[in-house]
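Novice: give me coordinates for this.
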Amino acid sequence: MTSAVADIQANKQAGPLIVHVVRQFLPNKGGLEDVVANLCRQLVSRGYRVRVVTCNSLFSDPGRHLPESETIDGIEIVRIPWSGSSRYPLAPKVFRHLADADLIHVHAIDFFFDALAWGKLLHGRPMVATTHGGFFHTQKYAAIKKVWFNTATRLSALGYASLICCSQSDARLFSQIADSRVHLIENGADVSKFSNCAALEARRRVVTIGRFSINKRLDHLLDVMKVLAARHDDWHLDIVGAESDLDRATMEKEIAARNLARNVALHVSIDEGSIRNIIARASLFASASEYEGFGLVAIEAMSAGLLPVLNVNEAYKAMAETHPALMLADFADPEAAADALTEAFERLEADDLSLRQELLRDARAYAWNEVAQRYMDVYAETLTPRGKSPQLLRQRGQAA
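Specialist: So this is what the prediction gives:
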């Protein structure tokens, strides 16, 4: 038997090949990248073959090209050149890496979402997409976005068997253009890496985690810390993340301008063990973010036993409807947000750990093994011929 024939037979016996298409992936760190990476790891562990097609440089460092191909954690990664905006990166070479896919899974509503839908006659593969918040994160260009959504996005959506929404707000929005093809699968989270590691006693210490992006509104959070520090000098904020729209020097200037050097610490691109040590000294989590696709980091904070105080964006409001322990505040109003963080501290101070147990229990519902199974069910339905049962395909994908 020739090697080529042997490879073909081996692939037939292996699980389906799912090709994930996403604008940024490992080694970049962020909510979107973490979701795709965790889903891919779960699929690999269950016998699926997985390929990720992504851009060949990080948007935070576009001049440094990453390797064209690489394997990380059993995930085949193919990187392709791109041009244009980081919000809508043009990367037509994606079509070169789809021919052997059993199913294509597109992540986010961007060039890839549109191009692969309009180019379906070229690749001929069944497709699903995960919305990851769409593009209505801010009110900027709201009128143009609405027109685009109801025309271009509506037409592109016709190319997908399912649109998977990772929040209730996404599901309500995309149901307007995809109706019964919308599936709600809230994002998974790695609820083990920081599990139950927050301080057991109430402390006036706050952690925020995320890339240093303008939309995270770290300036608003620093304004809130200035109010808190004036009220009680033991309030402390740890800012954990990686450089993005904002760099370390800019953040240090923002901290110094508010005379917060004693109350705020900046931690740039540190490892998980170091983050865990920071969380172990804290009781509260805060996010002043203007928008989130889902709010993954808030779930990770809950899994640690931190009580989250979150800005009133759409994703966080939807999350608070499901998890009443979470607290919302308008971080554009420093006094009001400072009041909310003070109230959160007082709740923990008066608590007998039942609030902590509620947070831990709520976080466990987002464990990736549960979430991955929901994705596999969608894959099975998409790949099953009409009138047949998807059960055999599920078993094939689960066979290691």
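
Novice: every contact and neighbour count from this point should use C-alpha atoms.
Specialist: Fine.

Novice: got the contact list for stretch 386-400?
Specialist: 14-16, 45-48, 376-377, 380-381, 383-384 (C-alpha atoms under 8 Å, 6 or more residues apart in numbering).

Novice: farthest-apart pair in the residues you listed, please.
Specialist: 45 and 384 (21.6 Å; C-alpha to C-alpha).

Novice: residue 114: which of the contacts of stretch 386-400 is nearest?
Specialist: The closest of these, once distances to residue 114 are taken by C-alpha to C-alpha, is residue 383, at 21.3 Å.

Novice: do I have it right that the closest one meets residue 125?
Specialist: No. With contacts counted by C-alpha atoms under 8 Å, residue 383 stays clear of residue 125, the gap being 10.0 Å.

Novice: about what we covered before: okay if I get the contacts of stretch 386-400 as JSON lines plus distance to residue 285 and neighbour count?
Specialist: Putting those into JSON lines (distance: C-alpha to C-alpha, whole Å; neighbours: other C-alpha atoms under 10 Å) gives the following:
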{"residue": "14", "distance to residue 285": "43", "neighbour count": "17"}
{"residue": "15", "distance to residue 285": "40", "neighbour count": "24"}
{"residue": "16", "distance to residue 285": "40", "neighbour count": "25"}
{"residue": "45", "distance to residue 285": "32", "neighbour count": "15"}
{"residue": "46", "distance to residue 285": "34", "neighbour count": "20"}
{"residue": "47", "distance to residue 285": "37", "neighbour count": "18"}
{"residue": "48", "distance to residue 285": "36", "neighbour count": "22"}
{"residue": "376", "distance to residue 285": "32", "neighbour count": "20"}
{"residue": "377", "distance to residue 285": "34", "neighbour count": "14"}
{"residue": "380", "distance to residue 285": "38", "neighbour count": "22"}
{"residue": "381", "distance to residue 285": "39", "neighbour count": "18"}
{"residue": "383", "distance to residue 285": "41", "neighbour count": "18"}
{"residue": "384", "distance to residue 285": "43", "neighbour count": "15"}
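
Novice: how near is residue 218 to residue 224?
Specialist: Distance of residue 218 to residue 224, computed by C-alpha to C-alpha, to the nearest Å: 10 Å.

Novice: this one next, for a side-by-side:
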Amino acid sequence: MRIALVSEHANPLAAVGGVDTGGQNVHVAGLSAALAALGHEVTVYTRRAAGEEPPVVRMAPGVTVEHVPAGPPEPLPKDELLPYMPAFAAHLARRWRAVRPDVAHAHFWMSGLATLAAAEELRIPVVQTFHALGTVKQRWQGTADTSPPGRVAVERDIGRRAAAVIATCTDEVKELAAMDVPVERITVVPCGVDLDLFHPGPLDVPVLHHAGGDGRTGADGVARILSIGRLVPRKGVETIIEALAHVPGAHLTIAGGDPADEEFARLSRLAAASGLAERVRLVGSVARADVPALIRSARLVVTVPWYEPFGMVPVEAMACGVPVVASAVGGHLDTVSGCGVLTPPRRPRALARVLRDLLARPDLRASLAAAGLLRARSRYGWQKVAARTESVYRTMTGDHVDRLVAAGG
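Specialist: Take a look at the predicted model:
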């Protein structure tokens, strides 16, 4: 099958950890490689964000990344890309007239807008994954939401026009149904995790943590807690710092972001003002290859965003055999429930109680770690995620009918 993945702002080749580079980049990279491993030919279309980017890059066997000229060849916040989507769509249409894909899978709402426009004339079936919904962002961020006006209405239209919608969690299905997206066209397929990279390997402690001991517990008996991800307010890192004030002796490593960013500076100031400067360390972005070792070096991984469309960090921690504390929102309700601890978002005192309890109970931590590892391996490996995604594609292209006929069904 010839598959087009459209990801207008999230380049699978980009380094993860910036304000607009995170789970979607990882998802598109992992999904494209896993689909290619199933024998498909995959092209990822993403916006050219630098003048030196070559038009086409071979990312992996069977996977090509094409940098689409749409807007200035420089980094732009994703919420400023809407005016360039007509040019993006025109490029897709030109390319697809020359080589028509069997299916186009759009990632994020602006990708959906461009993909539907380019696919209509050629009658290419379009599958949509939103990764985040404007209704949810608006609900939690209010006036701080920088989405273009009309985003929610456009998402509703995309959801109704797409041949199929892939939601990454069951909570998203409820949100889509409330937007009048036909439920019968929605399939839940989660994001995946690279089980070859994320696993409970040796305790190879990175130097990013405070010195001393084995990393999980320092020479002085200090427990290590890890927060990792993009540094934006809605990720809830502030809540973890505030909770730490009520968890005596524990140290927190915060990985992600850039020291030049305002959020990095704000969190540093908060730690200092809370008297936690000696127990909180912000280390900035970490190379993807170094993330598993950093996760394994922690006693607990904590991720408590206000909202989370899926949340890859908990699944990566689970795959490394490290227990997880997460906010009871979005995708966490699927991934963490029953094999980690869920806590209300933006409730530092409640989080502190959970952290104190877990740090005092090694038996419970071990039980949660084992349950999380089992779940990550049984549900979230990329091979399984790609196979479920492929199944959705085949229902759109008619391949399932051809196979039934060939089998005499």
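
Novice: hey, what's in contact with both of residue 383 and residue 125 of structure 1?
Specialist: Contacts common to residue 383 of structure 1 and residue 125, judged by C-alpha under 8 Å, 6+ apart, are 102, 103.

Novice: need the strands for the stretch 201-350 of structure 2, in chain order.
Specialist: Secondary structure of the stretch 201-350 of structure 2 (DSSP state E, counting those that start in this stretch): strands at 224-228, 251-255, 280-284, 300-303, 324-327, 341-343.

Novice: give me the mean deviation of the shortest one from structure 1.
Specialist: In this case it means strand 341-343 of structure 2. Once fitted to structure 1, strand 341-343 of structure 2 is off its aligned match by 1.5 Å on average (mean C-alpha distance after the TM-score superposition for structure 1).

Novice: for that strand, name the packing helices and strands.
Specialist: strand 324-327, helix 348-359 (3 or more C-alpha pairs under 8 Å, 6 or more residues apart in numbering; DSSP states H and E).

Novice: the second one now?
Specialist: For strand 251-255 of structure 2, the helices and strands in contact under the criterion 3+ C-alpha pairs under 8 Å, 6+ apart are strand 224-228, helix 237-244, strand 280-284.

Novice: mind putting the contacts of stretch 386-400 of structure 1 into a markdown table with distance to residue 131 of structure 1?
Specialist: Listed next are the contacts of stretch 386-400 of structure 1 as a markdown table, based on distance: C-alpha to C-alpha, whole Å:
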| residue | distance to residue 131 of structure 1 |
| --- | --- |
| 14 | 28 |
| 15 | 25 |
| 16 | 22 |
| 45 | 24 |
| 46 | 24 |
| 47 | 25 |
| 48 | 22 |
| 376 | 17 |
| 377 | 18 |
| 380 | 19 |
| 381 | 19 |
| 383 | 20 |
| 384 | 23 |
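
Novice: residue 7 of structure 1: which of these is nearest?
Specialist: residue 14 (10.4 Å).

Novice: in structure 2, what residue corresponds to residue 242 of structure 1?
Specialist: For residue 242 of structure 1, the aligned position in structure 2 is occupied by residue 257, per TM-score structural alignment.

Novice: tally of neighbours for that match?
Specialist: For residue 257 of structure 2, the count of nearby residues is 24 (other C-alpha atoms under 10 Å).

Novice: what does residue 19 of structure 1 give?
Specialist: 25.

Novice: residue in structure 2 paired with it?
Specialist: Match for residue 19 of structure 1 (TM-score structural alignment): residue 4.

Novice: residue contacts, the closest residue in space to its match that isn't next to it in sequence?
Specialist: Leaving aside its chain neighbours, residue 4 of structure 2 sits nearest to residue 104 (4.6 Å; criterion: C-alpha to C-alpha, 6 or more residues apart in numbering). Residues in contact with residue 104 of structure 2, defined by C-alpha under 8 Å, 6+ apart, are 3, 4, 5, 6, 115, 119, 124, 125, 126, 127.

Novice: now structure 1: which of the residues you listed match?
Specialist: With both residues aligned by TM-score structural alignment, their matches' C-alpha atoms under 8 Å, the contacts of these that structure 1 also has are 3, 4, 5, 6, 124, 125, 126, 127.

Novice: go ahead and confirm the fourth one touches residue 44.
Specialist: Yes. If you go by C-alpha under 8 Å, residue 6 of structure 2 and residue 44 touch, sitting 5.8 Å apart.

Novice: now do the counterpart of residue 47 of structure 1 in structure 2 against residue 3 of structure 2, distance only.
Specialist: Aligned by TM-score structural alignment, residue 47 of structure 1 pairs with residue 39 of structure 2. Per C-alpha to C-alpha, residue 39 of structure 2 is found 11 Å from residue 3 of structure 2.

Novice: residue 192 of structure 2 too?
Specialist: Taking C-alpha to C-alpha, one finds residue 192 of structure 2 at 18 Å from residue 3 of structure 2.

Novice: higher neighbour count, those two?
Specialist: residue 192 (25 against 22).

Novice: tell me the residue in structure 1 aligned with that one.
Specialist: Residue 192 of structure 2 maps onto residue 188 in structure 1, by TM-score structural alignment.

Novice: ok, now how distant is that match from residue 50 of structure 1?
Specialist: 18 Å.

Novice: could you count how many residues lie near residue 64 of structure 1?
Specialist: Other residues close to residue 64 of structure 1 by other C-alpha under 10 Å number 11.

Novice: residue contacts, it?
Specialist: Contact analysis of residue 64 of structure 1 by C-alpha under 8 Å, 6+ apart lists 57, 58.
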